[in-house]
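In: Give me a model of this one.
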Amino acid sequence: MEQIARVGVDLAKNVMQVHAVDRAERVVVRKAISRERFVNWFANREPCLVAMEACGGAHYWARKLRSLGHDVRLIPPQFAAPYRKGGPHVKNDAQDAEATCEAASRPQMRFVPIKSPAQQSVLVLHRMRTGFVEERTALVNRLRGLLAEFGVSLPQGIRSLQKHIVDRLEDGSNELAGAARQALIRGWTQCQALDREITWLDKQIAEHAVHDEQAQRCMKVCGVGPVTASAAVATVVDARQFKNGRQMAAWIGTVPRQNSSGGKQRLGRITRQGNDYLRTLLYQGARSAIRTAPRRVDRLSRWIVQLQAPVGYYKTLVAVANKHARILWAVLAKGEKFDPSHVVGTPSAVIPATYMLGATRFRGWLSS
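Out: Model (predicted):
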């Protein structure tokens, strides 16, 4: 067998497809390997470049193959898809492995850093918390909707439900039958159980943020709490993979979609691409920063106040989330401490120019 230079792998639950080429780009191996024989097959090969799509289980297999001496690269699926023969309408495991192998040969290809077991363990807490929050929201909406069928109206919001639902269920003057009333009580009990699980997960995430030095630096940013700081540290892995803060903000999905040509810049709506969980947390933190900005006197807060006047609340919300993403990049990539009053150059000259630049850029976004 010719010496293998690069291997593309299409991961699956039980059968892995591999596509290997030599240094002359000739196909050497194209076969399916069972899960049990997957690691052994690579253990009998000389160290080479192994590329896989960043999907479920990819970080685990990457750590396994890296321990055997292979150079493992994880490629975002959207970057490997254009190299698949047949386009988006023709897809199978062999073509996916070949496309991944071809994508890994591109010199400008971007790769996903491999997460450690500790980082993935932290993300387990966040995923479980997100799932419980979604379940609780769905359950609250279901309880409100079912009570409305009997003319029992409850205010919106989880806190309002917690305050009024017991009185409504115990009120004998409504039309609720005995079995229906008991079913709704059991639903409310389940909602309380979800509250306890979310509280426990919040404590675990806060504990991770307290003991992690990078998370502590992130929490110095106004609007970035333990949940956002912990998620940023565990998700980004290595912020130095981004050249600057704008790249990280684009990866999170807080920048406008571009349709530029001929030297003319056309900025559209926010892309909403990238990491939706981290983007959601940044938007929630931005709401807090905007709400408290009038009470603070630092440079960043003054920028928020002056930006909101011409462009409105929602454009300012996106701008602040984008700003926080860039600040987090500087904190994580350079190891710097956040200074809300930091100024580059002469303060009297720089600050007004910054305000005008920010207002001009965001005034053009979503103008309708």
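
In: From now on I want contacts and neighbour counts done on CA atoms only, so please keep to that.
Out: Will do.

In: Just the element for the closest residue to I158 other than its chain neighbours, please.
Out: The spatially closest residue to I158, leaving aside those adjacent along the chain, is V140, at 6.9 Å (Cα to Cα, 6 or more residues apart in numbering). V140 is part of helix 117-148, with elements assigned from DSSP states H and E.

In: Specify the angle between the helix or strand following that helix and helix 117-148 in degrees.
Out: If you walk from helix 117-148 toward the C-terminus, the next helix or strand you reach (DSSP H and E) is helix 158-170. With axes from the mean of the first three to the mean of the last three Cα atoms, to 10 degrees defining the directions, helix 158-170 sits at 40 degrees from helix 117-148.

In: Pull the number of nearby residues for K243.
Out: 11 (other Cα atoms under 10 Å).

In: Kindly indicate whether it is helix, strand or coil.
Out: Look at K243: counting by DSSP: H, G, I helix; E, B strand; the rest coil, its state is coil.

In: same question, the one 3 residues further on
Out: Here R246 is helix, with the state taken from three-state DSSP.

In: cool, the one 3 residues further on as well?
Out: Following three-state DSSP, A249 is assigned to helix.

In: The nearest residue to it once chain neighbours are set aside and R240, how far apart?
Out: In this structure, A249 finds its nearest non-sequential neighbour in A325, 5.3 Å apart by Cα to Cα, 6+ apart. Per Cα to Cα, to the nearest Å, A325 is found 14 Å from R240.

In: more neighbours, the two?
Out: Using other Cα under 10 Å as the criterion, A325 and R240 rank with A325 on top: 26 against 15.

In: one more to line up against the first:
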Amino acid sequence: MKCSVISIDLAKNVFQICALDEKRQVLFNKKVKRTQLLQELALFEPTLVVTEACYSSNPWGRRIQALGHTVKCVPAFMVKPFVVGGKNDRNDALAIAEAALRPKIRFVEIKSVEQQDIQSLFQIRQLLIRQKNALSNQLRGLLAEYGEVMPKGYVHLRKLLPDVLENPNNELSNISREFFHQINDNILAISNQIKEIETKIESLIQNKPSHQRISQIPGVGPIISSAIHAFVNDASAFKNGRQFSAWIGLTPKQYASGETNRLGNITKRGNSALRRLLIQGSHILIIHCEKTDTPFNLWLRQLKQRMPRGKCVVAVANKLARVIWHILAHDEAFSQEKVCY
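Out: As a prediction, the model looks like this:
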């Protein structure tokens, strides 16, 4: 059977398939069981198959690609405006097809198993960091109730806690000392797990040409480099560096009407994990820019003098995103002179 586009509303057990012809007329819109999906798609000549970007779109996308079809994923927020009528699988499948045919829709690329491995490690790492911070804050709060006030930051807690627990002159009881020891052991174990994950992430991307190029950029280490590899399939899919930076959410909101044009805070849309890493890298660069007189550090010092700290951090993160895009899209090496031009 020949059709111009097939849309699939993915689910857990029962999927909805909608097919449109070249005139965008519905050929069929039916339910298919999970075990029958690939058999059903194998009956069609190679065509465009679109799904909504969701938790299972990557594995299904790879399986459908193996049948010879071209697979694209539409972001969920771009599908919603095309839903006509009530919320049901038939309307959702038709809306996915309609959205995919719009000329300005930006699709989500199907990720490889390797990219999903790195993403999984990132998610586990972030979970462990939250657990570590929660335990550290809880331990600091409990110590304060016994009159032992700790400075902010886990570094100070790790350094001072052994002396506090071994001090017989404070008000800590034997019970509290025992449980505080256990909490501290848990924090140390989580810290070791985080280091192991970071080592694993670095080993997965250390031989990648893209990593070797962008790791030369100041503020871009193995974690940011691996995040780029995991979340960005093809940098050339973005028209320019500003579009890439906007995808990460580092460009300002625009309020324009008639002759009025105002820019607000950054949009914070897109990939929050990648945006957070770039912001953290920018903080480190600004802190250490006084140590050496490289062209990039000299540019950072001038930037610090022109704008407030927070705005400066976001500006540097925006700059890093654009430099990363340029290096990946044009297959070039990093040059500080070009960056600071």
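
In: TM between them?
Out: The pair, once superposed, lands on a TM-score of 0.93 when counted by TM-score structural alignment, normalised by the length of structure 2; 341 aligned residues with a Cα RMSD of 1.9 Å.

In: about what we covered before: in structure 2, what stretch matches the helix holding V140 of structure 1?
Out: Counting by TM-score structural alignment, helix 117-148 of structure 1 lines up with residues 113-144 of structure 2.

In: Could you check how many residues crowd around the residue mapped onto R275 of structure 2 from structure 1?
Out: Counting by TM-score structural alignment, R275 of structure 2 lines up with R279 in structure 1. Per other Cα under 10 Å, the neighbour tally for R279 of structure 1 reads 24.

In: From what I see, P340 of structure 1 and D298 are in contact.
Out: Yes: here P340 of structure 1 lies in contact with D298, judged by Cα atoms under 8 Å, at a distance of 5.8 Å.

In: What's the match for V50 of structure 2 in structure 1?
Out: Match for V50 of structure 2 (TM-score structural alignment): A51.

In: Helix, strand or coil: sort out that match for me.
Out: Look at A51 of structure 1: counting by three-state DSSP, its state is strand.

In: Could you do the one 5 residues further on as well?
Out: Counting by three-state DSSP, the backbone at G56 of structure 1 sits in coil.

In: now N233 of structure 2
Out: coil.

In: Quick check: it touching K111?
Out: Yes: N233 of structure 2 lies in contact with K111 (Cα under 8 Å); the separation is 7.1 Å.

In: Can you give me the buried ones in stretch 285-297 of structure 1?
Out: 285-287, 289-290, 293 (16 or more other Cα atoms under 10 Å).

In: my read: G225 of structure 1 touches R217, true?
Out: No: in this structure, G225 of structure 1 is not within contact of R217 by Cα under 8 Å, at 10.7 Å.

In: How about residues contacting stretch 11-29 of structure 2?
Out: Stretch 11-29 of structure 2 has contacts (Cα atoms under 8 Å, 6 or more residues apart in numbering) with 2-10, 30-34, 37, 89-90, 93-94, 97.

In: if you set the cut-off to 6 Å instead, what comes out?
Out: Applying Cα atoms under 6 Å, 6 or more residues apart in numbering, the external contacts of stretch 11-29 of structure 2 come out as 3-9, 30-34, 93.

In: for the aligned residue in structure 2 for A289 of structure 1, what are its contacts?
Out: Alignment note (TM-score structural alignment): A289 of structure 1 maps to L285 of structure 2. Listed by Cα under 6 Å, 6+ apart, the contact set of L285 of structure 2 reads G219.

In: Now the host helix or strand of L285 of structure 2 on structure 1. Mean distance?
Out: Secondary structure from DSSP H and E places L285 of structure 2 in helix 272-288. Compared with structure 1 after fitting, helix 272-288 of structure 2 deviates on average by 1.0 Å (mean Cα distance after the TM-score superposition for structure 1).
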